[in-house]
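K.L.:
let's see this in three dimensions:
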Amino acid sequence: MLFVRPGRLADLDALEHMARTAQPVLHSLPHDRRALEARVALSEDSFRTDADFPGEEFYLFVLEDGVTGKLHGTASIVAAAGYSEPFYVFRNDALIHASRELHVNRKIHALTMSHELTGKSRLAGFYIEPELRGAAVAHLLSRARMMYVAANRKRFTPEVFSLLLGVTDDAGVSPFWEAVGRKFFGRNFADIEVQSGGRSSTFIAEVMPSYPIYVPLLPESAQRVLGEPDEQALLAYEIHLEEGFETDRYVDIFDAGPVLTAQVDRSVCVRRSETRTVRAASDAAHVGAARGAAYMVASNRPGEFRCVLADLPRERGAGVPLSAAARTALNVRDGDAVRCVMLHREPDLDDSHASSEDAQ
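P.N.:
Okay, the predicted model is just below:
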């Protein structure tokens, strides 16, 4: 059984392999082994600490095969993006240029460098092996982060965001970078991508323009990709939308990829989840026809967060009959409380449930 758990230093070799082979580049996983080791150690400390508010914490999760022990993916949360240095993006603005004498009044699309997302919690570093990208476990790995946020609200800000890879060609060339970034840095996109460390490096403010960039002056190829996810990011894009994220007025400062934001209170893992009780193993045989929906099921012992997929009865408040493998993965016993949320929302059930909640 595949399950999500916090990463640890014992995973360093596997994480280093992912960091060096993952495409797109994972900002949360440095290529340098010493830097990566420090990153994983920070994650271990973050899970252990009793944080009362978001700060320098960094939470690294891995997708593990409970039988073989092999890792198949990773994802992370930055408690406060740009905690030590501002987090930079471009903000989509509309600038008015008008002249009474010429009877001209034009609204011009412009991009302005912004650090308004600084301090907000960020989902980052999502990577899953290519052969599993179409499987339900891809949703599990990505959205388990929001299950953790739902169970640990004080560790994160009320709004979270995620920055997705913008459009690049088969050679890794970004049309937007070629039109903007290269003009200022004079270097390849991939080189700066690795050095930026997640859009919080001082050199971004030092080199990138502080004045607005007028979009109509950019090449058509660059204009077309504004806010568009790369083909490799479509899976993450769809998963975020299902969780309740929405596109915002920001785009990535390097490749113009989309920035998605969500109010934690409105996210699926908060609004639709409920606490249920693990049932005796023998009860699993009685699920039968009542089974019918895949759920994410999470345990949240201090420092021991786990999350798996399981088929559960749709009835709210029903017990949680889990297989032996799932119980082992979650490290739970009969009578333990777990957080459950349906993996894929059903429109009819979702709408009726939303109406009842909004009426309260």
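
K.L.:
contacts, neighbours, all on C-alpha from now
P.N.:
Fine.

K.L.:
what's the first helix or strand after the one helix or strand Thr247 maps to?
P.N.:
If you go by DSSP states H and E, Thr247 is part of strand 246-251. The helix or strand immediately downstream of strand 246-251 is strand 258-263, counting by DSSP H and E.

K.L.:
which elements pack onto that following strand?
P.N.:
Using 3 or more Cα pairs under 8 Å, 6 or more residues apart in numbering; DSSP states H and E as the contact test, the elements touching strand 258-263 are strand 159-163, strand 246-251.

K.L.:
if we go to 10 Å?
P.N.:
Applying 3 or more Cα pairs under 10 Å, 6 or more residues apart in numbering; DSSP states H and E, one finds that strand 258-263 contacts strand 121-128, strand 159-163, helix 234-243, strand 246-251.

K.L.:
pick the most deeply packed of the ones you listed.
P.N.:
Counting by mean count of other Cα atoms under 10 Å, strand 121-128 has the highest mean neighbour count of the helices and strands packed on strand 258-263, with a mean of 25.

K.L.:
immediately after it, which helix or strand?
P.N.:
helix 136-151.

K.L.:
how far away is Ala359 from Ser352?
P.N.:
Separation of Ala359 from Ser352 (Cα to Cα, to the nearest Å): 11 Å.

K.L.:
tell me which of those two has more neighbours.
P.N.:
Shown here are Ala359 and Ser352; by other Cα atoms under 10 Å, Ser352 has more neighbours (10 against 6).

K.L.:
any idea which helix or strand carries the more buried one?
P.N.:
For Ser352, the host element (DSSP H and E) is helix 347-359.

K.L.:
and that helix, which residues are buried?
P.N.:
By 16 or more other Cα atoms under 10 Å, helix 347-359 has no buried positions at all.

K.L.:
what's it packed up against?
P.N.:
helix 268-271.

K.L.:
give me the helices and strands touching the helix it packs on, please.
P.N.:
helix 136-151, helix 234-243, strand 337-342, helix 347-359.

K.L.:
need the residues that contact the helix or strand just after that helix.
P.N.:
With elements assigned by DSSP H and E, the helix or strand that comes after helix 268-271 is strand 274-277. Applying Cα atoms under 10 Å, 6 or more residues apart in numbering, the contact partners of strand 274-277 are 297-299, 316-321, 333-342.

K.L.:
one more, please, to line up against the first structure:
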Amino acid sequence: MYLLRPCQTNDLAALLALSELTGAGMTSMPCDLEHWKQKIDVSQQSFSATPARSGSYFMVLEDHATGEIVGTTAIYTGLALTHPFYAFRVSEQQRTHDALNICRSSQVLERVSEYTGATEIGSLFLAPDHRLPGLGQLLSRARFLLMADAPERFGDRIFAELRGWQNAQGQSPLWESLGQRFMGITFDQAVAYTAEAGLAFAEELLPDYPICIDLLAEEAQAVIGRPHDSSAPALAMLKREGFQWQGLIDLFDGGPHVESSLGHIQTVKHSTVSSVDIVPSDDDLPLNHQPTLISNTDVLNFRVTLAPAAALPNGQLVITQATADALLVTSHQGAVVRCVPLNRQQNHQQKTAIKAA
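P.N.:
Just a heads-up that it's a prediction; the model follows:
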């Protein structure tokens, strides 16, 4: 069984180890001890009874049998309330000249400050040795179960920033054609500085006028809005949840930003709160049991797992004692869970090799 829970101080070494596996471009998970100490502190405060307006809910995926930390996922709230958040908007400009009977349109990139007060989902990573069916969905959709459990903690505008495409050498064509020319530093240096200081420096170094896309190298034009190969499964899952691209891309690598309102996210809409009926083992489950994503609805002690469960006509959810123990759910009267069947989105042919910035 795999269990998703809030990160803790004793996860520090495991998080550092996972950072080394993510590769370049995942700004939210730099391999830096002080960064992780601060991130854990902020997350613990966010999961408290009195969260700050701007914070993060950082969660780890634990192999419940061994205690090994094998994945991460997070929600970031109150964006741009304390630090600006910039992106490029892809838009179209039209120029005309009546005397010459010319009307030309061209696409441009405009640096914009977006998402003030919005909620971002990100930091989704699954260790290569644990990329098993269903775990990508667990990491991605557990965030929406938390939002459904406590919608007052999150903004209505939810977005995800996916890693942009890179070549086999780990180079970003958009960075080489655009960012490098204005900033004069490498892609890795820009990513590292962003992780430490945020995006405020982009206001000083990137132009505030529209940049004509046709003037960029063809390789750079081709990757605008294109996700990294490893982010393609994550993008497919988000699209099935109702997320759409609205023309915004990452400043550095051109990865797409996709967004949805909280109430339109499919997992939020279709998850249900049920009382529980706890049985001893899998053998005691009704025949109609199926893989189900289940949260304990307790934000202060939040837990989510993927386990076999069966919905009864009376609205109860039948789970095993092992599942109940992992979720910290007891059989006392009034105990409830939030659940949604995995197969609402499951594609059995798709591997869940997930990396998303």
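
K.L.:
tabulate the helices and strands packed on strand 258-263 of structure 1 (JSON lines), appending distance to Asn152 of structure 1.
P.N.:
Below are those laid out as JSON lines (distance: least, Cα to Cα, whole Å):
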{"stretch": "strand 121-128", "distance to Asn152 of structure 1": "13"}
{"stretch": "strand 159-163", "distance to Asn152 of structure 1": "13"}
{"stretch": "helix 234-243", "distance to Asn152 of structure 1": "17"}
{"stretch": "strand 246-251", "distance to Asn152 of structure 1": "22"}
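
K.L.:
nearest to Met18 of structure 1 among the ones you listed would be which one?
P.N.:
Proximity to Met18 of structure 1 (Cα to Cα) singles out strand 121-128 among these, at 8.0 Å.

K.L.:
tell me how far the counterpart of Lys239 of structure 2 in structure 1 lies from Arg271 of structure 1.
P.N.:
Taking TM-score structural alignment, Lys239 of structure 2 has Leu241 as its aligned residue in structure 1. Using Cα to Cα, Leu241 of structure 1 is found at 15 Å from Arg271 of structure 1.

K.L.:
so stretch 111-125 of structure 2 matches what in structure 1?
P.N.:
Going by TM-score structural alignment, stretch 111-125 of structure 2 sits over residues 113-127 in structure 1.

K.L.:
now do the same end-to-end measure for that stretch.
P.N.:
This stretch, stretch 113-127 of structure 1, spans 28 Å end to end (Cα to Cα).

K.L.:
now do stretch 285-299 of structure 1
P.N.:
Termini of stretch 285-299 of structure 1 sit 22 Å apart (Cα to Cα).

K.L.:
flag every buried residue along that stretch.
P.N.:
291, 294-299.

K.L.:
got these as TSV, with distance to Ala94 of structure 1 and secondary structure columns?
P.N.:
Listed next are the buried residues of stretch 285-299 of structure 1 as TSV, based on distance: Cα to Cα, whole Å; DSSP: H, G, I helix; E, B strand; the rest coil:
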residue	distance to Ala94 of structure 1	secondary structure
Arg291	51	strand
Ala294	44	strand
Tyr295	43	strand
Met296	41	strand
Val297	44	strand
Ala298	44	strand
Ser299	46	strand
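
K.L.:
which one of the residues you listed sits closest to Ala136 of structure 1?
P.N.:
Ala136 of structure 1 has its nearest neighbour among the buried residues of stretch 285-299 of structure 1 in Ala294, at 9.1 Å by Cα to Cα.

K.L.:
the closest one -> structure 2?
P.N.:
Aligned partner of Ala294 of structure 1 by TM-score structural alignment: Pro291.

K.L.:
check contacts around that match.
P.N.:
Counting by Cα under 10 Å, 6+ apart, Pro291 of structure 2 makes contact with 134, 306-310, 340-343, 346.

K.L.:
the nearest residue to it once chain neighbours are set aside in helix, strand or coil?
P.N.:
Nearest residue to Pro291 of structure 2 in three dimensions, chain neighbours excluded: Pro308, at 4.4 Å (Cα to Cα, 6 or more residues apart in numbering). With DSSP: H, G, I helix; E, B strand; the rest coil as the basis, Pro308 of structure 2 sits in strand.

K.L.:
show residues contacting stretch 210-218 of structure 2.
P.N.:
Contacts of stretch 210-218 of structure 2 (Cα under 10 Å, 6+ apart): 88-93, 106-111, 173-174, 176-178, 220-222, 224.

K.L.:
the counterpart of Gly67 of structure 2 in structure 1 - how many residues pack around it?
P.N.:
With TM-score structural alignment as the criterion, Gly67 of structure 2 lines up with Gly69 in structure 1. By other Cα under 10 Å, 11 other residues sit near Gly69 of structure 1.

K.L.:
ok, now Leu111 of structure 1?
P.N.:
Count around Leu111 of structure 1 with other Cα under 10 Å applied: 23.

K.L.:
any idea which helix or strand carries it?
P.N.:
strand 104-114.

K.L.:
relative to Arg338 of structure 2, how far out is the closest residue to Gly263 of structure 2 other than its chain neighbours?
P.N.:
Counting by Cα to Cα, 6+ apart, Gly263 of structure 2 lies nearest to Lys269, which is 6.5 Å off, once chain neighbours are set aside. Plainly put, Lys269 of structure 2 is 12 Å away from Arg338 of structure 2 if you go by Cα to Cα.

K.L.:
no more questions from me, cheers.
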